[in-house]
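Colleague: 3D, please:
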Amino acid sequence: MTDLIPVGAIAGAYGVRGELRIKSYCAVPEDIESYSPLWTEGRAKQISLAILRPIKNGFSARIPDVASKEEADAMRGTVLYAERGQLPSLPDDEFYYADLIGVEVYDTGGALLGRVKTVNNHGADDLLELQLAGKTDTVFLPFTKAAVPTVDLAAGRIVADPPLGILPDIQTPESTAD
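Modeller: Reported below is the predicted structural model:
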C-alpha cells in the first residue's frame, strides 16, 4: 500500500489572478482542503490549498506560490495527494483506489484474469481497468458487487465474475478449424 492517496487534481486556471480550478475526488468534496498540505506525485512538492468558493465541477482555490493565470495553467493536470494517515478509516467494503492498483484479479473458478491497471469513474459507476494476464490488452470491468464479489487486500486478491462480453473470446485450435 502506498502512503499517498490521490484526493484531487488541478484542472487549470480560474480567472487571471492565479486562482486554480480544483477537482476533488473526496466523498465530501470540501474535505480536500482539510487534508492540506497536499503533495504532488512522488512528494515532489508540498502544496497548501485554500478553497475560495465552489464553482461548476469543483472549487476555485489558491496556492501561495501561484500568482498568475500562466502559473496556474502550468499546473493543469497535477494530481494532489494526501497522506494516508490524514484520511478517515474506511468501512470493510470500501477501498481507496490507490490500494487496488496492481492487485491480481481471478475469476470465480480461480483462473488469473490479470491485474488492476487503473480505477476509473467517468460519471457513472466505477470501472476497474484490467491488464489481462499474458496479454497487452486491457478490459474494463464494472466495479460492482455483482461483477466483483470479493476484494481481499490483505491477500492481494480480487475475485471477479465478469459479465458476458467483457473478456475477449479465447480462440482455441478447435474453434478456429474449418
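
Colleague: contacts, neighbours, all on C-alpha from now
Modeller: Noted.

Colleague: Now do the end-to-end distance for stretch 44-53.
Modeller: 27 Å (CA to CA, to the nearest Å).

Colleague: What residues of it count as buried?
Modeller: Neighbour counts using 16 or more other CA atoms under 10 Å place 47, 49-51 of stretch 44-53 among the buried residues.

Colleague: Need the contact partners of it.
Modeller: 33, 36-40, 59-64 (CA atoms under 8 Å, 6 or more residues apart in numbering).

Colleague: ok, of these, which come out buried?
Modeller: Looks like those have 33, 36-40, 59-62 buried, using 16+ other CA under 10 Å.

Colleague: Show me the helices in this structure, by range?
Modeller: 69-74, 97-100, 173-176 (DSSP state H).

Colleague: Next, find the distance separating residue 91 from residue 16.
Modeller: Residue 91 is 42 Å from residue 16, where distance means CA to CA.

Colleague: Between these two, tell me which one has more neighbours.
Modeller: residue 16 (12 against 7; other CA atoms under 10 Å).

Colleague: Count the neighbours of the nearest residue to that one once chain neighbours are set aside for me.
Modeller: Nearest residue to residue 16 in three dimensions, chain neighbours excluded: residue 69, at 4.7 Å (CA to CA, 6 or more residues apart in numbering). If you count neighbours by other CA under 10 Å, residue 69 ends up with 17.

Colleague: returning to what we had before: how about the helices of the chain in CSV, adding distance to residue 139?
Modeller: Below are these laid out as CSV (distance: least, CA to CA, whole Å):
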stretch, distance to residue 139
helix 69-74, 32
helix 97-100, 15
helix 173-176, 22
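
Colleague: The structure of the following sequence is requested for comparison with the preceding one:
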Amino acid sequence: MEDQICVGTIGGAFGVHGEVRLKSFTADPEAIADYAPLTGDNGQTYEVQLTREVKQGFAARLSGVRSKEDADALRGVRLYAPRDRLPSLPDDEYYHSDLIGVAVYDTGGVELGRVKAVLNHGATDLLEIVRSGASQTVLLPFTLTCVPTVDLTAGRIVADPPEGLLD
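Modeller: From the prediction side, this is the model:
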C-alpha cells in the first residue's frame, strides 16, 4: 500500500442502523468523503457518505455495511486513499507516511536515528525517533526550531534537538 495514505479510521458502530463512527485524519475533516472509494486495511473498499458530525468525528454510512454488527466488526480498521487523489502539499507540509523511515541527523551530520512514527497529542506534531544502535525512542517536536530541514528527496531530516533531549 505504498501509494496509499491513511485518511481515517473506523471507531465502530454509531447507532443500530449500520452507521459507523469515522475519525478523519485529513486537514479538512469533511474532505475524507471526497477521496472515496477508500480501501480498508482489511482489504475491503468502501464508498463513504457522511451523515452528521459527532464527537471526535463523523457518523457515516459505508457501502456494504448494513447492521450494527457489521459496523462493530470494522472497529479499528484504517482507511486509505490513493496518493494521487489527495491534494499537493505546500513546501513546508508533509504527509506523515512520507516521514516514516527517514534518517534523522543532527546539525553536525551525525545520524541520530530514523523516524518510527509521527504523533500528535494536540499541541504539535512529534517525531518518534528510534535512536541509532538503541531500542529506545525519543520524541522530538516537529517544529521549525527543532527540525530546520526536511529533504525527502535526499531521504534525510536535520534536527536541532533541545539540550538534554538525547542524553
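
Colleague: re earlier: out of the helices of structure 1, flag the one nearest residue 85 of structure 1.
Modeller: helix 97-100 (14.0 Å; CA to CA).

Colleague: Remind me what that closest one packs against, helices and strands.
Modeller: Contacts defined by 3 or more CA pairs under 8 Å, 6 or more residues apart in numbering; DSSP states H and E place helix 97-100 of structure 1 against strand 112-121.

Colleague: The strand it packs on: how far from the chain's middle?
Modeller: 11 Å (CA atoms, centre = their mean, to the nearest Å).

Colleague: what residues does that strand touch?
Modeller: Contacts of strand 112-121 of structure 1 (CA under 8 Å, 6+ apart): 97, 100-107, 126-134.

Colleague: Swap in 10 Å and give it another go.
Modeller: Contacts to strand 112-121 of structure 1, defined as CA atoms under 10 Å, 6 or more residues apart in numbering, come from residues 96-107, 126-135, 138-143, 157-160, 162, 167.

Colleague: Mark which of these are buried, thanks.
Modeller: 100-107, 126-133, 138-143, 157-160, 162.

Colleague: among these, which are in strands?
Modeller: In strands, defined here by DSSP state E, the members of these are 104-107, 126-132, 138-142, 157-160.

Colleague: picking that back up, can you list the buried ones among the contacts of stretch 44-53 of structure 1 in JSON lines and add distance to residue 20 of structure 1?
Modeller: Shown next, in JSON lines, are those (distance: CA to CA, whole Å):
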{"residue": "33", "distance to residue 20 of structure 1": "13"}
{"residue": "36", "distance to residue 20 of structure 1": "15"}
{"residue": "37", "distance to residue 20 of structure 1": "16"}
{"residue": "38", "distance to residue 20 of structure 1": "15"}
{"residue": "39", "distance to residue 20 of structure 1": "16"}
{"residue": "40", "distance to residue 20 of structure 1": "15"}
{"residue": "59", "distance to residue 20 of structure 1": "8"}
{"residue": "60", "distance to residue 20 of structure 1": "6"}
{"residue": "61", "distance to residue 20 of structure 1": "5"}
{"residue": "62", "distance to residue 20 of structure 1": "6"}
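
Colleague: Check these against residue 173 of structure 1 and report the nearest one.
Modeller: residue 40 (49.5 Å).

Colleague: was I right about the closest one contacting residue 83?
Modeller: No: checked against CA atoms under 10 Å, the pair residue 40 of structure 1 and residue 83 is beyond contact range at 11.1 Å.

Colleague: Need the residues touching each of these two.
Modeller: 4, 6.

Colleague: need the contact list for the residue located most distally from the centre of structure 2.
Modeller: Most distant from the centre of structure 2: residue 108, at 29.8 Å, with distances by CA atoms, centre = their mean. Residue 108 of structure 2 makes contact with 158-160, according to CA under 10 Å, 6+ apart.

Colleague: Good, wrapping up.
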